[in-house]
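1. Give me a 3D structure for the following:
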Amino acid sequence: MNTARTHLVTGAGSGIGAAVATELHARGDELWLLVRSEERATELTERFPRARTVVADLARPDTLEAALSDLPERLDSLLHVAGAVDLAPVAEQRVEQVRHQLDVNLIAPMELTRICLPALRAARGLVLLVNSTSGRVANPAWTAYAASKFGARAFADGLRAEEQSHGVRVSSVFPSRTATPMQAKVHEQEGSAYDPDAFVSAASVAATILHVVDLPEDATIPEVTVRTAPGRG
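-> All right, here's what the predicted structure looks like:
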């Protein structure tokens, strides 16, 4: 598309979020990047000249509104890419582990979306949540993470129905295991060797996200699953 658009992206520091931000920046779109620290803000400003950074902690959803007091009047997309995972069986998990994953993966996206809805409505924009195949099936030790992602799926479904009359589209992308720093952390927690070539790349998931972002206004993809191609690994 020739007309530059405006996007707010979480998780742009690494993995899928970095791949998405790189593509959007390369084509000249305006980026607003939510970051967790001033150090990260400096890093991303150097990586993405012209991007605006907003320092806010997704683990503290109640602080987001104050941090986002200076949003643009129009947002073409709000891309929820950031996430947190901390594996543990229910018998061993601590409430702090559960709360952190719920705050980052579910409550923060809900609150951030609420804050951004006027700008999204003004642009008839898109809310896109990067979910997970764990948002469809809960496996052992993944219970808290899956609960947060099942909740994110329910949030997307309810929001989609609510915002139809305002022209705001809502999509969920469900990647399987993806070659990212988060996946390396997961393998460390599982005690298994990590081979990034065994999984779908962050760039491939980003390409799927951008396809949804770039759909003409007469089309929408409510849900899409991205899986590793057969024969890898």
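2. Please count neighbours and contacts with C-alpha atoms only from this point.
-> Noted.
3. can you map out the helices along the chain?
-> Counting by DSSP state H, the chain has helices at residues 15-26, 38-47, 64-67, 95-102, 108-123, 143-163, 181-190, 202-213.
4. helices and strands around the fourth one, which ones?
-> Using 3 or more Cα pairs under 8 Å, 6 or more residues apart in numbering; DSSP states H and E as the contact criterion, the secondary-structure elements in contact with helix 95-102 are helix 143-163.
5. Check which residues of the helix it packs on are buried.
-> 143-153, 155-157, 159-160 (16 or more other Cα atoms under 10 Å).
6. got it, and stretch 130-143?
-> Quick answer for stretch 130-143 (16+ other Cα under 10 Å): 130-135, 138, 141-143.
7. Need the max-distance pair from the buried residues of helix 143-163.
-> T143 and R160 (25.5 Å; Cα to Cα).
8. Quick check: G83 touching I107?
-> No: G83 lies out of contact with I107 (Cα atoms under 8 Å); the separation is 11.4 Å.
9. for the residue nearest in space to the middle of the chain, what are its contacts?
-> Nearest residue to the geometric centre of the chain (Cα atoms, centre = their mean): V81, 1.5 Å. Counting by Cα atoms under 8 Å, 6 or more residues apart in numbering, V81 touches 9-12, 16-17, 129-130.
10. Another sequence for comparison is provided below:
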Amino acid sequence: MSEPDTAKTILVTGAGRGLGRALAAQLTARGDHVIAHARSEGTLDGVPCKSRLIADLATPETLADAVAAAGIDHLDALIHNAGIARVEPIATQTLDWWQQTLAVNLAAPAELTRLLLPALRAARGHVVFVNSGAGLNAGPLWASYAASKFGVRALADALRAEEQGAGVRVTSLYPSHFDTDMQRSVREQANSNYDPERATSVDSIAKAIVDVLNTPADMVINEMRIEPPNPLPIRPKS
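-> Take a look at the predicted model:
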């Protein structure tokens, strides 16, 4: 069976698990050509994709070689999904963790976007930043993660303004409390209860992103906030 002419080429970072894997599945199912990114080949076992981009976002200086080797000259969408988080007081967060968080969550998306801008411009493509509620409000224990996500918000806003003339659309997505390994890890670090029934599913978040990509060419959703109807607050267990 031949592939549809409407197939889009879409790069998803952090495609090995959680939201990234759900996105790869949904996009592939509708006939798109997914470029799945992960830090290692093994992480992408079972992930449906057309090709792979293997690169460590903790070392943004290595991304140029990885992108050059991938030979991407036309890119309809770039979805920045990968990220790391540690919930810990500023008093105990080490410099190494600050540097790693800012590298993975902010510097790497900035560098990857820069490297892929020619391909995005050629396609009049779409850049989607999966941000966080922490990118809008910073609470106790969230300093390094929130700082990185506030930076991603600034990156998205500047990119949107700079690339409007080239036809590149930019969307920031702010999901809150959705069911991923990261959310479970955050709850464990904060000694907080977790209830997946009170979290949005990864499939629902993935569908929202696919819907954003489906918006007509004469409009763009600049920002979208998503949360479950009855989220469980992150509070230490009593």
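11. Tell me how the two chains score on TM-score.
-> Their TM-score after superposition, calculated using TM-score structural alignment, normalised by the length of the first structure, is reported as 0.94; 229 aligned residues with a Cα RMSD of 1.6 Å.
12. looking at it, P89 of the second structure is touching P140, isn't it?
-> Yes: the pair P89 of the second structure / P140 is scored as a contact, 7.1 Å apart, by Cα under 8 Å.
13. what sits in contact with each of those two?
-> Joint contacts of P89 of the second structure and P140 (Cα under 8 Å, 6+ apart) do not exist.
14. returning to what we had before: Serialize the contacts of V81 of the first structure to TSV and add fields for distance to C116 of the first structure.
-> Below are the contacts of V81 of the first structure laid out as TSV (distance: Cα to Cα, whole Å):
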residue	distance to C116 of the first structure
V9	12
T10	13
G11	17
A12	18
I16	22
G17	19
L129	14
V130	17
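15. Of all pairs in those, which one is the farthest apart?
-> The widest separation within those (Cα to Cα) is 13.7 Å, between A12 and L129.
16. any idea what V226 of the first structure aligns with in the second structure?
-> Taking TM-score structural alignment, the alignment pairs V226 of the first structure with I226 from the second structure.
17. how about the residue found closest to its match once you drop the neighbours it is linked to in the chain, what does it touch?
-> Spatial nearest neighbour of I226 of the second structure, excluding adjacent residues (Cα to Cα, 6 or more residues apart in numbering): P175 at 4.5 Å. By Cα under 8 Å, 6+ apart, P175 of the second structure lies in contact with 130-133, 205, 225-227.
18. change it to 10 Å
-> 130-135, 200, 205, 224-228 (Cα atoms under 10 Å, 6 or more residues apart in numbering).
19. Look up how far S204 of the second structure lies from it.
-> Relative to S204 of the second structure, P175 of the second structure is positioned 11 Å away (criterion: Cα to Cα, to the nearest Å).
20. which residues do the two both contact?
-> By Cα under 10 Å, 6+ apart, P175 of the second structure and S204 have these common neighbours: I226.
21. so what's the aligned partner of V9 of the first structure in the second structure closest to, chain neighbours aside?
-> In the second structure, the residue matched to V9 of the first structure (TM-score structural alignment) is V12. Of all residues beyond its chain neighbours, the one nearest V12 of the second structure is I79 (4.9 Å), with distances taken as Cα to Cα, 6+ apart.
22. and which of the contacts of V81 of the first structure is nearest E190 of the first structure?
-> Top of the list for closeness to E190 of the first structure, among the contacts of V81 of the first structure and by Cα to Cα, is I16 at 21.4 Å.
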